[in-house]
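S.K.: Please find the sequence and the predicted model below.
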Amino acid sequence: MDNTRVLVTGGSGFLGSHLCERLLNDGCEVLCVDNFFTGRRSNISHLLTHPRFELMRHDVTFPLYVEVDQIYNLACPASPVHYQHDPVQTTKTSVHGAINMLGLAKRLRAKILQASTSEVYGDPDIHPQPEGYWGHVNPIGPRSCYDEGKRCAETLFFDYFRQHRLRIKVVRIFNTYGPRMHPNDGRVVSNFIVQALSGQPITIYGDGSQTRSFCYVDDLIEALVRMMNTGDDFTGPVNVGNPDEYSMLQLAREIIRLTGSRSEIVFKQLPTDDPKQRQPDIALAREKLGWQASTSLQDGLEKTIGYFAERIESLNQTPNAIN
């Protein structure tokens, strides 16, 4: 992969920054593009002096004219707090962003990977979710800007593949966690950890029986890179996630144990259209990528807790002031 020129949209975000770091370690030239709506410069500050790293502030809803060999399209707010803040812009980021990046890939004949999501399955009535499942999605609910935006992006990718023979890769990412998560993004792992470290009540929405499957970020990045480097005959979509399933109550209790917190658990009303179950069927990832998650929940949580503990201490502020 030496000297491969790679564009990462959303490159200063949680996943994007880890991907940029991995690609540099693999010998690539990396162009990180971000409008910093949810991405943070601090996530990639340690890369700014790297001779093969370049940062460009740009919104993917506008065309981009650069020269690259590969494109990882990760640009889109991915947590409910952020994608519901400006739902119209969220949909435009998924749809217009996909159109612009696909147009760029078409001009360059570059290989392009779409970071899709398990949210394309909605609130599933099949468990675990295989790639052949079409989903159970509310097209007009408060989460639709993200769910349907990502579904439409997948449609565009496959239409470009069929109509223009574009070299596409589509990955459906399930819940991922790790260092550089935004502490105020409303995702369950970061929420629980910040609350536990600060001694605040841990808030569970619903009765805590709803389940998620948590994949550590390093495992996820490995899958993205493997997917990009598969042959042109394999487009996906392919599920990437850790099939080990935990209830929200189990996760909260594990984080309390690992942090030594005395936080109590409180229950609040479940948000509209919140999925009751989420677990990937990763048989295809095992077959095509030779991949499965290798980081245990305890090991991943310990690394993530250490990251948030350092940030809270260094900023000497309340968790809500972290940005």
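M.R.: Thanks, I have it.
S.K.: only C-alpha atoms for contact and neighbour calcs from this point on.
M.R.: OK.
S.K.: residue ranges for the helices of the chain, please.
M.R.: 14-25, 41-44, 80-83, 87-108, 144-164, 188-198, 217-228, 248-259, 283-289, 297-315 (DSSP state H).
S.K.: Nearest to residue 181, out of these?
M.R.: Evaluated over the helices of the chain, closeness to residue 181 peaks at helix 14-25, with 5.3 Å, by C-alpha to C-alpha.
S.K.: quick one, the closest one and helix 217-228 angle?
M.R.: 70 degrees (axes from the mean of the first three to the mean of the last three C-alpha atoms, to 10 degrees).
S.K.: and here's the other structure:
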Amino acid sequence: MPPISDSRKRILVTGGAGFLGSHLIDRLLEQGHEVICVDNLFSSTKRNIDHLHSNPRFEFMRHDVCFPLYVEVDEIYNLACPASPIHYQHDPIQTLKTSVHGAINMLGLAKRLKCKILQASTSEVYGDPSVHPQTEEYWGNVNPIGPRSCYDEGKRAAETLFFDYHRQHDLPIKVARIFNTYGPRMHRQDGRVVSNFIVQALLNQPITIYGDGTQSRSFCYVDDLVEGFIRLMATDASVVGPINIGNTREFTILELANMVIEITRSRSELVWMPLPGDDPRQRQPDVSKAREILHWEPTVAAHDGLARTVGYFREMLAGEIRAL
């Protein structure tokens, strides 16, 4: 195979048909790269990548990362894993396998190719944090046997594997810890608070708030998240992470519900449900490292990002909205 020039790389994105992966692939293709999208479509959909099939630099491969993969690439973004509680709790053993076996297989591929590999980790490695905001040095407060443990501990184990491959094999790794991210192409039934609230509001259904609504989150728009990924991958070998990628603006779940009602002009009422087990009370990143090392910080305001996301769901639900 002829070598690929510095200006054009062949890049593998696992989980590429998912919400985050498909946006990342859009950006990589816009930059002129060739992209291999690998996904088993367990929690993702081909709809997210339908617009890419006519692009000669895009290739889709249906594959489960729990099994070895043999391709020739210059960089790997490992995003493969169901990320919403509804999806990852549906088959918790498979979720853990995807994080651990998937990491082993992708790290093995990167070791053979001697290429950079980025792990899409998560703020869930911090669990229900006793430190606020969360810095990368915080080791977390995670329940190892709870209903969310398949995801939380799977991602923690994947980080361990990445750093052991780095120390033992001098592999050029990058680890990004993603905080709550939202935007177009979210699954309408993924159980996440932003998509739940928007779908319920557009259909004038009761908006479900778990707990008392005072638990807080910070939400990062997907374009900002993708920019952070690309900047982290572009750093030299001395930068490995982990690096928090997220928005520092924190607001309560009740404030989010009211913002969605305002943007959608919904007639929905609020209803209250018990808080799920192990649901963290607070989640906000310290992004000092991202600012200092990547010269990155979020630029999309919450109201603007939510308005774009509402527009996506309004188009998706057009038939149901007209029937109201």
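M.R.: Cool, the structure landed. Remember, it's a predicted structure, so these values are computed and weren't measured experimentally.
S.K.: what would the helices of structure 1 look like in CSV with mean neighbour count and distance to residue 276 of structure 1?
M.R.: Formatted as CSV, these follow (neighbours: other C-alpha atoms under 10 Å; distance: least, C-alpha to C-alpha, whole Å):
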stretch, mean neighbour count, distance to residue 276 of structure 1
helix 14-25, 22, 25
helix 41-44, 18, 32
helix 80-83, 17, 16
helix 87-108, 21, 23
helix 144-164, 20, 15
helix 188-198, 22, 14
helix 217-228, 21, 23
helix 248-259, 18, 10
helix 283-289, 16, 22
helix 297-315, 16, 20
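S.K.: right, and those - which one's nearest residue 132 of structure 1?
M.R.: Here helix 283-289 is closest among these (C-alpha to C-alpha), at 10.7 Å.
S.K.: Give me the mean deviation of the closest one from structure 2.
M.R.: Average distance, helix 283-289 of structure 1 versus aligned residues of structure 2 after superposition (mean C-alpha distance after the TM-score superposition for structure 1): 0.3 Å.
S.K.: So which elements touch that helix?
M.R.: helix 217-228, strand 238-240 (3 or more C-alpha pairs under 8 Å, 6 or more residues apart in numbering; DSSP states H and E).
S.K.: Can I get those in a markdown table including distance to residue 201 of structure 1?
M.R.: Listed next are those as a markdown table, based on distance: least, C-alpha to C-alpha, whole Å:
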| stretch | distance to residue 201 of structure 1 |
| --- | --- |
| helix 217-228 | 26 |
| strand 238-240 | 32 |
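S.K.: Please, where are all the strands along the stretch 1-150 of structure 2?
M.R.: Along the stretch 1-150 of structure 2, counting by DSSP state E, counting those that start in this stretch, strands occupy 10-14, 34-39, 58-62, 75-78, 116-122.
S.K.: so the shortest one aligns onto which residues of structure 1?
M.R.: Strand 75-78 of structure 2 corresponds to residues 70-73 of structure 1 when matched by TM-score structural alignment.
S.K.: one step back: can you tell me which of the helices and strands packed on helix 283-289 of structure 1 comes nearest to residue 128 of structure 1?
M.R.: Short answer: strand 238-240, nearest of those by C-alpha to C-alpha, at 10.8 Å.
S.K.: The closest one: average distance to aligned residues in structure 2?
M.R.: Strand 238-240 of structure 1 sits 0.2 Å off on average (mean C-alpha distance after the TM-score superposition for structure 1).
S.K.: No further queries at this time; thank you.
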